[in-house]
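>>> need coordinates for the following:
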Amino acid sequence: MIRFIASLSAAVICASTALAEPAKIYQDACQDCHGANRLGGLGPALIPQTLKRMRGPKLEKVIRDGRVASQMPAFTDSLSDEEIKALAEYIKTPLDEVPPWDEEQIEASRHLNEDYKPVEKPVWSSDPMNITLAVETGDHHVSVLDGDTFERLDRFPTPFAVHGGPKFDPKGRYVFIMSRDGWVQKYDLYALQEVGRVRAGLNSRNIAMSHDGKWLAVANYLPNTLTILSTKDLSVAEVHEVKGKDGTPSRVSAVYQAPPRESFVLALKDVPEIWEVFYGPNPPQMGFAHDWRMEGPVKHPSPFPIRKITTPDYLDDFFFDQSYEYVMGASRSGEGGLVIDLVIGQKTADLDLPGMPHLGSGITWKYGDTTVMATPHLKDGTVSVIDMKTWKTVKRIETLGPGFFMRSHENSPYVWADVFFGPNKDAMHVIDKQSLEIIKTLRPVEGATVAHVEFTRDGSHALVSVWEDDGAVIVYDAETLEEVKRLPMRKPSGKYNVWNKITFSEGTSH
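Down below sits the predicted model:
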């Protein structure tokens, strides 16, 4: 439902669906993004299992008014109240059959490239640690860029609708890419070849890699599972069915890596809990036996034990401190947040974060004698700066509108923050880290969506996306803020530098 078929005007569609059955309305208005079978694509699955809280008038309101801080538009000018009500009822109708998707089906989908030939060293002469990937959502490709010359080394096809950031193995050789419909692709940057792919879920959110590079965790909306894959050959290590302590099934909003703890941390959509899934040989006990759930028969316990922590609110979005002891979570209401101490499994602080913070895009830097964390907000034109010692708000920086991404680098004095939503989507703010003031606002393409910044390995250059089908990645000198180069691309979204990602560079979302 993200958008109508581009070639049709809203008026034409409204007329064509005036007397149509709900299935026809869905076909015309929704299936491009949510799939012909309603199992999801660029947008999430639209079936009762994934719409647990979207009942009756609430679902109709989303169709009518759209959804803030997303690509879901309003249909109030294109569909009548009767059509919206009929469409909502249709979406709430169960499918005749939702295909099972457990270990057997996942393994059956696994395909390794028979033509893949590994190499001992890269087939190119660039700095392996300064390779940057640019995801092009316009035609579902990824460009592999030399971070020094900004020349394109390769451009390879990906599964449909890449979602969430790609993950590199600890050596920066292999990259793993996930699509919204659950496909996970493994690509060898040295050989510039796809290694293989597997469908780990039917509708998925993101992936996380263990710090040792052995395991890849896939967060799924459909089915309600966490799939853990072996990075070696994409085989299934385990599939966890996600249910709260009281047995309530839940979608997984996101999965994160917590390297010092040798664990994955899960944000859950439908139960007020967070999960910690341990993959190390000796998971910490910490005296919380009542919080542990060992999956599988007693004689053969899971190699991935799970700790379930009850939280005061539903937490969809996370940010971790540098020690990974504390996790900052955004409240479902979008009017605040809280801090959970993972060691004791308890809330330790509240966060003053109105306006739906996007903690997943938060970054940190040194500020005086402390470290601060900054996050954009999806509803308010504000960047909040939080003291990581006291959890107090240091400053709210007013921006030209709600933003989605922030980036910086330890060698840069500046933070870059986009204005993804609203009329000023063509603006990119540059903020001084110490004065916490906007020192410049760039507008590289008037009227275009300008978003997401990535830095080169040394922080000398910043790469900015012009998020349009006939868009570009613009390279800026990170000190002078002058444009250096413009690389035409098909709706480029995220960029990911090998070094910044595998070293958890300051200023990079983890």
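>>> only C-alpha atoms for contact and neighbour calcs from this point on.
Fine.
>>> now do the same contact list for the closest residue to Y414 other than its chain neighbours.
Spatially, and ignoring its direct neighbours in sequence, Y414 is nearest to D432 (4.7 Å; C-alpha to C-alpha, 6 or more residues apart in numbering). Contact analysis of D432 by C-alpha atoms under 8 Å, 6 or more residues apart in numbering lists P413, Y414, V415, I438, I439.
>>> buried subset of the residues you listed, written for ChimeraX?
A single ChimeraX command selects the buried members of the contacts of D432 (16 or more other C-alpha atoms under 10 Å):
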select :413,414,415,438
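>>> which one of the contacts of D432 is nearest to S331?
V415 (24.9 Å; C-alpha to C-alpha).
>>> is it true that that closest one touches I431?
Yes: between V415 and I431 a contact is recorded at 4.9 Å, counting by C-alpha atoms under 8 Å.
>>> what's the distance between the residue lying closest to F404 once chain neighbours are set aside and L268?
Once flanking residues are discounted, F404 sits nearest to F420: 5.7 Å by C-alpha to C-alpha, 6+ apart. Per C-alpha to C-alpha, to the nearest Å, F420 is found 25 Å from L268.
>>> distance check, the residue nearest to Y414 against T225.
Counting by C-alpha to C-alpha - D432 and T225 are separated by 42 Å.
>>> check L145 too.
34 Å.
>>> and D426, by the same measure?
38 Å.
>>> repeat that for G336.
28 Å.
>>> when these two are compared, which one has more neighbours?
With neighbours defined as other C-alpha atoms under 10 Å, G336 and T225 compare such that T225 has more, 24 against 17.
>>> quick one: contacts for that one?
G201, A219, V239, H240, E241, V242, R251, V252.
>>> excluding sequence neighbours, find me the nearest residue to it.
E241 is the one closest to T225 (C-alpha to C-alpha, 6+ apart), at 4.5 Å.
>>> next: R261.
Per C-alpha to C-alpha, 6+ apart, closest to R261 is Y324, 7.4 Å.
>>> one more sequence to fold, the one below, so I can look at both together:
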Amino acid sequence: MPGRRGLLGGLAAAALAAGRAEAMTAERGTGDLGLVVERASGSVQIVETTGRSALGRITGLGDLSHASAVFSRDGRYAFVFGRDGGLNKIDLLQGELNRRVLQAGNSIGGAISDDGRLVAVGNYEPGGVRVFDSVTLEPVEDIPAAYGPEGAARSKVVGLADIPGRGFAFSLYDADEVWTVALPEGGAPEIRRFRDAGRQPYDGFVTPDGRHYIAGLFGEDGLTRIDLWHPERGVQRVLPGYGRGEEPLPVFKMPHLRGWAVAGEQVFLPAIGRHELLVADRWDWTERGRVAVHGQPVFAVARPDGRQVWVNFAHPRNDVVQVVDTESLSVVHAFTLGRGVMHLEFTPRGEQAWISVRDINRVEVFDTRSLARIASLPAESPSGILLTARAGRIGF
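Below you'll find the model as predicted:
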């Protein structure tokens, strides 16, 4: 695309002033590594799950108040997306910041293509999606997500996820649309727009088989589904009007849909402004039930075997994690861990759950069978926990 090498302009690559993790000396694979985001200090810890230990800290990563990460195909590199528009490439084996660019003014997450060649970032300011070469972080494409009369406005982009076919799906919060884009090597972007996708889509996820993109709606009760196998079917509604006739509660924190709460034949979804999980049939997307929970759910994360869903909650009830049995649709256990439970991540086979507790500066690790605490790691205002197993998953 013309001028793409000048895309960064005044947002030129920042100097690599970051620290180097101190403990990355042993030869190792990457399969049990991961990151703990330390949101207050602009740093991440590199951790390993076999011995449940921290290996070191990397600093200088910018504003990580809403940070997320994806991983290269081999699990060696993490791409960390900062709220300040920073795109950071971290070498997990060397324990150092490999590259950093400031690609926008305010970004909200990203994704990596199925071939591992492209990293895409969803932006609030100036809006749209920017795509980079995963090796060099050189710009490849700028997709403005333009809407309105003659495309005069750029929309905030949310719910950016990879989809099969060297592509991405994402939601336009301001335009009430969902877009998919394929980026064939050497060809122009192939964009498909799904208009009237529902009011204010705020997040999205792709089902584990890569078939469906689901967008949560903030401006109305319900969700939007796009069948990626049959895009010609257009926008389809999921659980429309689930709060019909009832006054919603004030929303203190937006729920997230990236927990992949797909468990067997069921999908577990946080209800906005309600103390409930919504349960939908995975195949026909009709309602199967609801689960009353402790507060307004933020993450609903399925254990890899699908037997349980673990849930955390928005302020002021954010000191608790509840465990939901997916057969009985009932809460079977609750942990009280301290204020600011931010994120949950299971190890690939589900034997451990890692939970960040921001306000007590700890990451707590639990055995998911006995529900006993098996490790407790210090961290500076931890939020996201992201393990390299994500490298092999669609839409994660």
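>>> care to give me the TM-score?
Here the TM-score for the pair of chains, by TM-score structural alignment, normalised by the length of the second structure, is 0.86; 376 aligned residues with a C-alpha RMSD of 2.7 Å.
>>> okay, now the closest residue to T137 of the first structure other than its chain neighbours: neighbour count?
Using C-alpha to C-alpha, 6+ apart and skipping residues adjacent in sequence, the residue nearest T137 of the first structure is K491, 5.5 Å away. Around K491 of the first structure there are 22 other residues, counting by other C-alpha under 10 Å.
>>> likewise for the one 4 residues further on?
The local packing of K495 of the first structure (other C-alpha under 10 Å) involves 25 other residues.
>>> and what of G338 of the second structure?
16.
>>> in a helix, that's where it is, yeah?
No: under DSSP: H, G, I helix; E, B strand; the rest coil, G338 of the second structure sits outside any helix and is assigned coil.
>>> helix, strand or coil for the equivalent of D221 of the second structure over in the first structure?
In the first structure, D221 of the second structure lines up with E335, judged by TM-score structural alignment. Going by three-state DSSP, the secondary structure assigned to E335 of the first structure is coil.
>>> from D325 of the second structure, how far off is Q352 of the second structure?
Distance from Q352 of the second structure to D325 of the second structure, by C-alpha to C-alpha: 17 Å.
>>> could you do T59 of the second structure as well?
In terms of C-alpha to C-alpha, T59 of the second structure sits 39 Å off from D325 of the second structure.
>>> which SS state does the spatially most central residue of the second structure fall under?
In the second structure, the centroid-proximal residue (C-alpha atoms, centre = their mean) is R258; its distance is 4.8 Å. Per three-state DSSP, the secondary structure class of R258 of the second structure is coil.
>>> I figured it hits T207, correct?
No: contact criterion C-alpha under 8 Å: R258 of the second structure and T207 do not qualify, at 9.8 Å.
>>> just give me the match in the second structure for the residue nearest to F404 of the first structure.
With TM-score structural alignment as the criterion, F420 of the first structure matches A314.
>>> so that match touches F299, yeah?
No: A314 of the second structure lies out of contact with F299 (C-alpha under 8 Å); the separation is 9.3 Å.
>>> more neighbours: those two, which one.
Ranked by neighbour count (other C-alpha under 10 Å), A314 of the second structure and F299 place F299 first, with 26 against 22.
>>> where in the first structure does whatever helix or strand that one lives in fall?
In this structure, F299 of the second structure sits in strand 297-302 according to DSSP states H and E. Here strand 297-302 of the second structure aligns to the first structure at residues 403-408, judged by TM-score structural alignment.
>>> distance from the chain centre to the matching stretch, please.
13 Å (C-alpha atoms, centre = their mean, to the nearest Å).
>>> what does the residue nearest to the centre of the second structure align to in the first structure?
In the first structure, R258 of the second structure lands on S361 (TM-score structural alignment).
>>> same check, this time on S356 of the second structure
S356 of the second structure maps onto S465 in the first structure, by TM-score structural alignment.
>>> tell me the contacts of the closest residue to that match other than its chain neighbours?
Nearest-residue entry for S465 of the first structure: V473, 4.7 Å, with adjacent residues in sequence omitted and distances by C-alpha to C-alpha, 6+ apart. Counting by C-alpha under 8 Å, 6+ apart, V473 of the first structure touches L463, V464, S465, V466, R486, L487, P488, M489, P492.
>>> so how much does the helix or strand that contains V473 of the first structure differ from the second structure once superposed?
Applying DSSP H and E as the criterion places V473 of the first structure in strand 471-477. Mean deviation of strand 471-477 of the first structure relative to the second structure after superposition (mean C-alpha distance after the TM-score superposition for the first structure): 0.7 Å.
>>> packing partners for the next helix or strand after that strand?
Note on strand 471-477 of the first structure: by DSSP H and E, the next helix or strand toward the C-terminus is strand 483-489. If you count contacts as 3 or more C-alpha pairs under 8 Å, 6 or more residues apart in numbering; DSSP states H and E, strand 483-489 of the first structure packs onto strand 471-477.
>>> orientation of the strand it packs on relative to strand 483-489 in degrees?
160 degrees (axes from the mean of the first three to the mean of the last three C-alpha atoms, to 10 degrees).
>>> next one: strand 471-477 of the first structure to chain centre, how far?
Using C-alpha atoms, centre = their mean, the offset of strand 471-477 of the first structure from its chain centre is 22 Å.
>>> what does stretch 96-110 of the second structure give?
15 Å.
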